[in-house]
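Visitor: No letters, just coordinates:
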């Protein structure tokens, strides 16, 4: 059985998942068999082992008992659960870092992976008008750290549908919006991301309920994430993920082509720059 505690500085969730796989196989159990004992799916066990899902304390206790691991998973569950992100988003952010493809619909804001520092700061300040500056600094730093995912020129595949409202919500700082849109345009022209704009002229659409994020992985089933104000839910149920995937496909079918979307993004950026100078 595992003996040493995990090092919290070295991807504790991935290490915990690897130890779970070793302990399960040592016990001669399949993912489905262990899942049955825990009243979850075998796919969920696979996601725990791949590090795409967080192991909660109640599962850790049961796993220690079922696999006879001497309290290893309870002792290390805390290290694997630590996150710099809000509770409702932590699991999605950590899964996002392991995804091979990310597809996202953004109804109101530029997605976090595409935000500039000034845009992120404006968003956080609007949501936390009385927060000390050091709190805003930390929130911005964490968001920009997520964007480092796109530093790799090949992975993950990032495909985003932006509602036209995202482009038009410039507020009182047109220079911030112009910079943010130019940043997206540069990533598109560098062939690093795919972006489509869902225009107002599309009318009612399949995702009127809010934001959707779809994530795929090499060694784990896909996940979907839906988010509201201060809330978020991560799904692994195949039927739910399939429904959210269809919703996203309908959005792309009604959105402008990538070429026309880029033209609109750059046009709005020019308008913002004109407003700035005016």
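Guide: Okay, I see it. This is a predicted model, so every value here is computed, not measured.

Visitor: all contacts plus neighbour counts: C-alpha atoms, from now on.
Guide: Will do.

Visitor: Where do the helices of this structure begin and end?
Guide: For the chain, applying DSSP state H gives helices covering 12-26, 31-38, 42-50, 57-67, 72-81, 87-96, 117-127, 133-147, 164-168, 174-189, 238-254, 258-277.

Visitor: So which other helices or strands are in contact with the last one?
Guide: Okay, so that is helix 258-277. Judged by 3 or more Cα pairs under 8 Å, 6 or more residues apart in numbering; DSSP states H and E, the packing partners of helix 258-277 are helix 164-168, helix 174-189, strand 194-198.

Visitor: Next: the fourth one.
Guide: In terms of contacts (3+ Cα pairs under 8 Å, 6+ apart), helix 57-67 is packed against helix 31-38, helix 72-81.

Visitor: what's the angle from it to helix 72-81?
Guide: 150 degrees (axes from the mean of the first three to the mean of the last three Cα atoms, to 10 degrees).

Visitor: Helix 57-67 versus helix 31-38: what angle between them?
Guide: In terms of direction (the same axes, to 10 degrees), helix 57-67 departs from helix 31-38 by 110 degrees.

Visitor: Okay, one more to line up with it:
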């Protein structure tokens, strides 16, 4: 096979390409970072981090840049590709990410932490920081995780079901406001037609998936694979007999869980337990 002919010489890696285009557009227009700050209202350091690849920014700032440069919707398209790029995740998760993006349904059980598709930026940041990330890498991983959540809002979004152990909902964030926002986010997500949430109360006792986070991913050809994760490692299970055994365990746990309506009430009661911040 002949080698790929280089046409532009620009990066083919989505995150790096996005940063390159931002930098080229600004320099071609003759703008400084301070001029962008004056015109668009965001801090000059924010634009600098985006051009340096340390941050992707949010859709609002990218749309503003598209309008400023007259490139709509090129930058927003590059931003979406960068946010969805599996290469931002650690090697062991890249295969899972590819399968997740292609799935028509995802059935999930959470023993300890919320699935990435349900996490707010505040939850993702504290969770990833607890795992040892900081600085530029932490910011990049938070943005990548938040970008993943857009999968559930797409026009062809997969069906998503998550059974949440009560321990997941009792393990709060240090910032009460961020934790309140996360619980409120769960209620909003549970209202989506393609999302179903269950709570598994402590009163259920021991069950078949007590210490294992599990996701089943079904694809258009009818095949199903499972991703099993502990606190230290993740494993892709593809052998049909093993997947079937795990699915039986999952079905038993789902039978023990609260209904979606009961689960919504459970989360609302948790929200009522969070002290409101005193008014200024």
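Guide: Okay, I see it. Just so you know, these numbers come straight off a predicted model, no measurement behind them.

Visitor: Comparing the helices and strands packed on helix 258-277 of structure 1, which comes out most buried?
Guide: With neighbours taken as mean count of other Cα atoms under 10 Å, those reach their highest mean count in strand 194-198, at a mean of 25.

Visitor: And for stretch 173-191 of structure 1, what's in contact with it?
Guide: With Cα atoms under 8 Å, 6 or more residues apart in numbering as the test, stretch 173-191 of structure 1 has contacts from 114-116, 118-119, 167, 170, 193-195, 262, 265-266, 268-270, 272-273, 275-276.

Visitor: Now a ChimeraX select for only the buried ones of the residues you listed.
Guide: This is how ChimeraX selects the buried members of the contacts of stretch 173-191 of structure 1, with burial counted by 16 or more other Cα atoms under 10 Å:
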select :114,115,116,119,167,170,193,194,195,262,265,266,268,269,270,272,273
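
Visitor: circling back to that earlier point, export the helices of structure 1 to a markdown table and tack on distance to residue 107 of structure 1?
Guide: Listed next are these as a markdown table, based on distance: least, Cα to Cα, whole Å:
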| stretch | distance to residue 107 of structure 1 |
| --- | --- |
| helix 12-26 | 31 |
| helix 31-38 | 36 |
| helix 42-50 | 28 |
| helix 57-67 | 34 |
| helix 72-81 | 29 |
| helix 87-96 | 17 |
| helix 117-127 | 14 |
| helix 133-147 | 18 |
| helix 164-168 | 6 |
| helix 174-189 | 15 |
| helix 238-254 | 11 |
| helix 258-277 | 15 |
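
Visitor: For residue 218 of structure 1, find the nearest of those helices.
Guide: helix 42-50 (9.4 Å; Cα to Cα).

Visitor: In structure 2, which residues correspond to that closest one?
Guide: The counterpart of helix 42-50 of structure 1 in structure 2, using TM-score structural alignment, is absent.

Visitor: and that helix with helix 31-38, angle?
Guide: Going by the same axes, to 10 degrees, helix 42-50 of structure 1 makes 100 degrees with helix 31-38.

Visitor: starting at the chain centroid, how far to helix 42-50 of structure 1?
Guide: How far helix 42-50 of structure 1 lies from its chain's middle: 18 Å, per Cα atoms, centre = their mean, to the nearest Å.

Visitor: That helix - contacts with which helices or strands?
Guide: Checking 3+ Cα pairs under 8 Å, 6+ apart, helix 42-50 of structure 1 ends up next to helix 12-26, helix 31-38.

Visitor: Count the residues that sit near residue 99 of structure 2.
Guide: Residue 99 of structure 2: 15 surrounding residues under other Cα atoms under 10 Å.

Visitor: Name all residues that make contact with it.
Guide: Contacts of residue 99 of structure 2 (Cα under 8 Å, 6+ apart): residue 217.

Visitor: residue in structure 1 matching it?
Guide: By TM-score structural alignment, residue 99 of structure 2 lines up with residue 95.

Visitor: same check, this time on residue 214 of structure 2
Guide: Checking TM-score structural alignment: residue 214 of structure 2 goes with residue 212.

Visitor: Tell me, how many residues neighbour that match?
Guide: 22.

Visitor: I'd say it and residue 224 touch.
Guide: Yes: taking Cα atoms under 8 Å as the definition, residue 212 of structure 1 is a contact partner of residue 224 at 7.1 Å.
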